[in-house]
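Sequence first, then the predicted structure, then my questions.
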Amino acid sequence: MVVVDGSGEVETGVNCFSFGCIVVSLVVTRVGWCWQLVAVLVAEDLGGRWQWVMKEEGMWQSEAVEMMFLGRVSSTLKPLQRSRFFSSNSGYDFSKAIQELNKEMESVFGEPPTSSLSGSIDNQSMAQDLESAPTNVTQSISSSGLTHIDSKGEAQMVDISPKEITKRVAVASCKVILGQKVFDLVSANQMEKGDVLGVAKIAGICGAKQTSNLIPLCHIINLTHVALNLTLNPRDLCVEIESEAASNGKTGVEMEALTAVTIAGLTVYDMCKAASKDILITDVQLESKSGGKSGDWLRKK
């Protein structure tokens, strides 16, 4: 509030003005120059209220306000001998004063936003972590026993030349859920394409022999035996398929057994799809394996 008395003396209280500047400064930014302005205003308020004496009588109130504003700006730009923050002769540590003021402000208004410098440092750290991630993942994969991944994280075909030749056997299975309509047609051998189970059986055997062509990193194996068994299950309205593959060699035949039941299931679907699109191939899984370094394995029921 501004008061002009008869003698031309103008007096103003700057507490509200300073507080408004502090709020605006906090909203706009939290960088160092803004804190310096706040420190100047606070220091002035601590010293008391400003007073200006207008030597010319009859000065209008608006002109007095303008004079007070210019006086404040000019005083702010000058070093304040009585300010504990900016005094050049007091020997007070300027940077320490700013740090103390920042701490006081942070205790009231919270932590300042992350600066662009610290953000760039964080981004550099993140980039370094991402660059080192593939190496760490590769080391983890190698230690877990995934032999188809080399030290650089690239796919490879495993060298099996040091392995011993042993008898290898694997059994796999799957189900093809037909639904009532298709199940009845297959059971009565009335599908337009012919004998569903017979064709699927032959397809499964052929599929087992083509495993190395279908699965990129599989070795070419001399199979000594492939057998498929397809059974109609009236309770689940499905075809249960089971395959067995065997070989005397340096690597297992699990993939050959799994490929056999998968191709057989796809063949059942192909021969029955004209009657229904709801056919479902499910539960493709390895049931057991024997031979090789890892020994025998049997799925728990």
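That came through fine.

make it CA atoms for all contacts and neighbour counts henceforth
Fine.

need the contact list for V261.
Residues near V261 by CA atoms under 8 Å, 6 or more residues apart in numbering: A172, S173, C174, G204, L228, I241, E242, S243, V284.

take the one below as the second:
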Amino acid sequence: MSKLSHLDDQGHANMVDVSEKQVTFREAVAYAEIQMRPETLALIVDKGHKKGDVLAVARIAGIQAAKRTSDLIPLCHPLMLSKVAVDLQPNYERNLVEITATCKLSGQTGAEMEALTAASVAGLTIYDMCKAVDKEMVIGSVKVLAKSGGKSGDWKVEK
């Protein structure tokens, strides 16, 4: 088993030194979902919420969150992201919104944490905007779906 890269030989937390790593194109895709009552999903999709366009606000929140990941997670490197996209798709069969966040950059470390942060904050934003009408919403299935670039190469999982 590999040792944890964010711990030194004494077990103290530290930021990983990436200064010797090659700059490569990197991309990460993360997923989250927020389940809700059918009426809440209809309210969101029909843009009938008095607070405004829930999905538009969640998209902007996710993009902003990706850009601020290093401010939220102590040992993350600040990254110069070249692209952040947050896609929100209603799923009527399961009464939820599927959130997919994609982050791209050319750099020395990957963007998995940025994609995860974007997807998570988009879900939190939907919850915040809709909690008055549906207190039983559940945010879940937060995970990295794919990454490319860097020393460890490319990989992908299914939703």
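Sure, I can see it. As the structure is a prediction and not an experimental result, all values here were calculated from the model.

Superpose the two chains and report the TM-score.
The TM-score (TM-score structural alignment, normalised by the length of the second structure) is 0.97; 159 aligned residues with a CA RMSD of 1.0 Å.

What subset of the contacts of V261 of the first structure is buried?
Neighbour-count burial (16 or more other CA atoms under 10 Å) applied to these gives A172, S173, C174, G204, L228, I241, E242, S243, V284.

From S18 of the first structure, how far out is the fourth one?
Note on G204 of the first structure: its distance to S18 of the first structure, by CA to CA, to the nearest Å, is 87 Å.

hang on, I281 of the first structure packs against G179?
No: at 11.9 Å, I281 of the first structure does not count as touching G179 under the criterion of CA atoms under 8 Å.

anything in contact with each of the two?
With CA under 8 Å, 6+ apart as the test, I281 of the first structure and G179 reach no residue in common.

Looking at the second structure, which helix is longest?
helix 112-130 (DSSP state H).

Contacts for the following helix or strand past that one, please.
Sequence order places strand 138-148 as the next helix or strand after helix 112-130 of the second structure, per DSSP states H and E. If you take CA under 8 Å, 6+ apart as the criterion, strand 138-148 of the second structure is touched by 25-36, 110, 112, 115-116, 119-120, 123-124, 153-159.

ends of stretch 4-22 of the second structure, how far apart?
End residues of stretch 4-22 of the second structure are separated by 21 Å (CA to CA).

so where in the first structure does it end up aligned?
Alignment of stretch 4-22 of the second structure against the first structure: residues 146-164, by TM-score structural alignment.

do stretch 59-72 of the second structure as well
Going by TM-score structural alignment: stretch 59-72 of the second structure matches residues 201-214.

try stretch 81-99 of the second structure
Counting by TM-score structural alignment, stretch 81-99 of the second structure corresponds to residues 223-241.

tell me which residues of that stretch are tucked away?
L223, V226, A227, L228, N229, L230, L232, L237, C238, V239, E240, I241.

Could you work out the end-to-end span of that stretch for me?
Taking CA to CA, stretch 223-241 of the first structure runs 20 Å from one end to the other.

what's that stretch in contact with?
For stretch 223-241 of the first structure, contacts defined as CA under 8 Å, 6+ apart pick out 173-180, 183, 187, 197, 201, 204-205, 208-209, 242-248, 257, 260-261, 264-265.

swap in stretch 17-28 of the second structure?
So stretch 17-28 of the second structure is contacted by 102-112, 115, 144-150 (CA under 8 Å, 6+ apart).
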